[in-house]
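**Student:** this one's structure only:
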């Protein structure tokens, strides 16, 4: 099983997470600044909107996006596959086609989709194909599930800009797929980091990455 006590002795996993945080700081890039400076605007038609992102382990994704002002709820689940109502165990086989992902409900008058994309590209390494760190398989792929044409256009635009600027050493492999069915993960996966801060994976993998994330978005953190 992934994310268990063996992470205590897998020191290379921890060191890889540290190296990632140091070597993949994109906050100084023009592309990041463009995303992160695209301020939210009030909408007469939408009080809340939804973004759906896969950045590897959904525990990590959830823990980071929960911190952002304007984000109302973050739900961990599975999407992008062909199996209805999958269990966590089924998704872990890598045979369902689903990715571990999060539905992020946000207030577009407080935080823009562009700003959420800035967080997405900071929250993980989008150049790793079907893996993040020690988690391997298509269920850990980098994927943006768009809800409308505007989200699709922005995702594709910023991927192209980041690649053009060569912000990462390698080419971005993030997929941009239409949002279809989203299956909420089992209850024990929800709000996992906050409820299990001393669990080995949370303490030694999520916590250091979360601190780096907070440092980049210090002006956008909830009180």
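**Tutor:** Done, it's in. The structure presented is a predicted model; accordingly, all values stated were derived computationally and were not measured.

**Student:** going by C-alpha atoms from here, please, whenever you check contacts or count neighbours.
**Tutor:** Fine.

**Student:** counting contacts, what elements does the helix or strand harbouring residue 161 pack onto?
**Tutor:** In this structure, residue 161 sits in helix 149-165 according to DSSP states H and E. Using 3 or more Cα pairs under 8 Å, 6 or more residues apart in numbering; DSSP states H and E as the contact criterion, the secondary-structure elements in contact with helix 149-165 are helix 30-36, helix 113-123, strand 175-178.

**Student:** could these go into TSV alongside distance to residue 24?
**Tutor:** Formatted as TSV, the entries for those read as follows, by distance: least, Cα to Cα, whole Å:
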stretch	distance to residue 24
helix 30-36	12
helix 113-123	8
strand 175-178	19
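
**Student:** can you tell me which of these is packed in deepest?
**Tutor:** Greatest average neighbour count among the helices and strands packed on helix 149-165 goes to helix 113-123 (a mean of 22), per mean count of other Cα atoms under 10 Å.

**Student:** second structure follows, compare the two:
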């Protein structure tokens, strides 16, 4: 059974993330001016963010809560083995990380906001682990899809380090997106389908509740 230590959010981190959200919301309203952009076209557009932040069961459920996120797919990426299985990835010898493809509507949520959620969803100062989940498959990583995503990821990492949001330096890997292998069916919607399991109750649920508190203004209507 996987176990993790829940890392409390520092006041500096929370303040910085709230600042990011306020700036991003203002930019979104400006970019979506109805006088210049057809809302039907904007609402049809989607983009993808790919994050690795430890156990993908946790990451999937956290990002599913956010308004503007259309779907979250758990899978494997960043390694050298083709068509890896979960059993292979857990050995730590495939080079792959447990990751999530986050399909979102940029008219409703920005990449900056997703980055803010990424840094809340896990502890990016832990190298090749999250709590008791140890190995390169649990590393912190941002797999960028274009130069803008790369630029934004590196910008926020530098800002968080400069602000001293964490007691240690961020070790998040920033790498180009390559082949993403969708995980086995039983990994998709894992929390919803296994809520009575100890890992879901002891690890995912507390992390989810804390995540919701930070992003209470950006959650889907329940």
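**Tutor:** Looks like it came in fine. Quantities reported herein were computed from a predicted structural model and do not represent experimental measurements.

**Student:** which of the helices and strands packed on helix 149-165 of the first structure sits closest to residue 168 of the first structure?
**Tutor:** Relative to residue 168 of the first structure, the nearest member of these by Cα to Cα is helix 113-123, separated by 10.4 Å.

**Student:** what about that closest one, distance to the chain center?
**Tutor:** 8 Å (Cα atoms, centre = their mean, to the nearest Å).

**Student:** so where is the helix or strand just after it in the second structure?
**Tutor:** Remark: after helix 113-123 of the first structure, the chain's next helix or strand is strand 131-132, criterion DSSP H and E. The counterpart of strand 131-132 of the first structure in the second structure, counting by TM-score structural alignment, spans residues 129-130.

**Student:** check the mean deviation of that stretch from the first structure.
**Tutor:** Following superposition, stretch 129-130 of the second structure is found to deviate from the first structure by 0.3 Å on average (mean Cα distance after the TM-score superposition for the first structure).

**Student:** quickly note the distance from the residue of the first structure positioned farthest from its centre to residue 20 of the first structure.
**Tutor:** Within the first structure, residue 44 marks the point farthest from the mean C-alpha position, 28.1 Å out by Cα atoms, centre = their mean. When distance is defined by Cα to Cα, to the nearest Å, residue 44 of the first structure is 40 Å away from residue 20 of the first structure.

**Student:** what lies in contact with stretch 124-131 of the second structure?
**Tutor:** Contacts made with stretch 124-131 of the second structure from outside it, assessed by Cα atoms under 8 Å, 6 or more residues apart in numbering, are listed as 3-6, 53-55, 122-123, 134-140, 166, 168-172.

**Student:** buried set for it?
**Tutor:** Using 16 or more other Cα atoms under 10 Å as the burial criterion, the residues of stretch 124-131 of the second structure that qualify are 124, 125, 126, 127, 128, 129, 130, 131.

**Student:** give the contact list for residue 116 of the second structure.
**Tutor:** If you count contacts by Cα under 8 Å, 6+ apart, then residue 116 of the second structure has 17, 20, 21 around it.

**Student:** got the contact list for the residue mapped onto residue 69 of the first structure from the second structure?
**Tutor:** Using TM-score structural alignment as the criterion, residue 69 of the first structure maps onto residue 67 of the second structure. Contacts for residue 67 of the second structure were tallied using Cα under 8 Å, 6+ apart; they are 108, 109, 218, 219, 220.

**Student:** got it, and residue 212 of the second structure?
**Tutor:** Contact criterion Cα under 8 Å, 6+ apart gives 62, 65, 219 as the residues in contact with residue 212 of the second structure.

**Student:** residue in the first structure paired with it?
**Tutor:** Residue 212 of the second structure maps onto residue 214 in the first structure, with residues paired by TM-score structural alignment.

**Student:** please apply the same query to residue 178 of the second structure.
**Tutor:** If you follow residue 178 of the second structure across to the first structure using TM-score structural alignment, you land on residue 180.

**Student:** what's the closest of the helices and strands packed on helix 149-165 of the first structure to residue 149 of the first structure?
**Tutor:** The stretch from those with the least distance to residue 149 of the first structure (Cα to Cα) is strand 175-178; that distance is 9.4 Å.

**Student:** the closest one vs the second structure, mean deviation?
**Tutor:** Average distance between strand 175-178 of the first structure and its aligned residues in the second structure, after superposition and using mean Cα distance after the TM-score superposition for the first structure, equals 0.4 Å.
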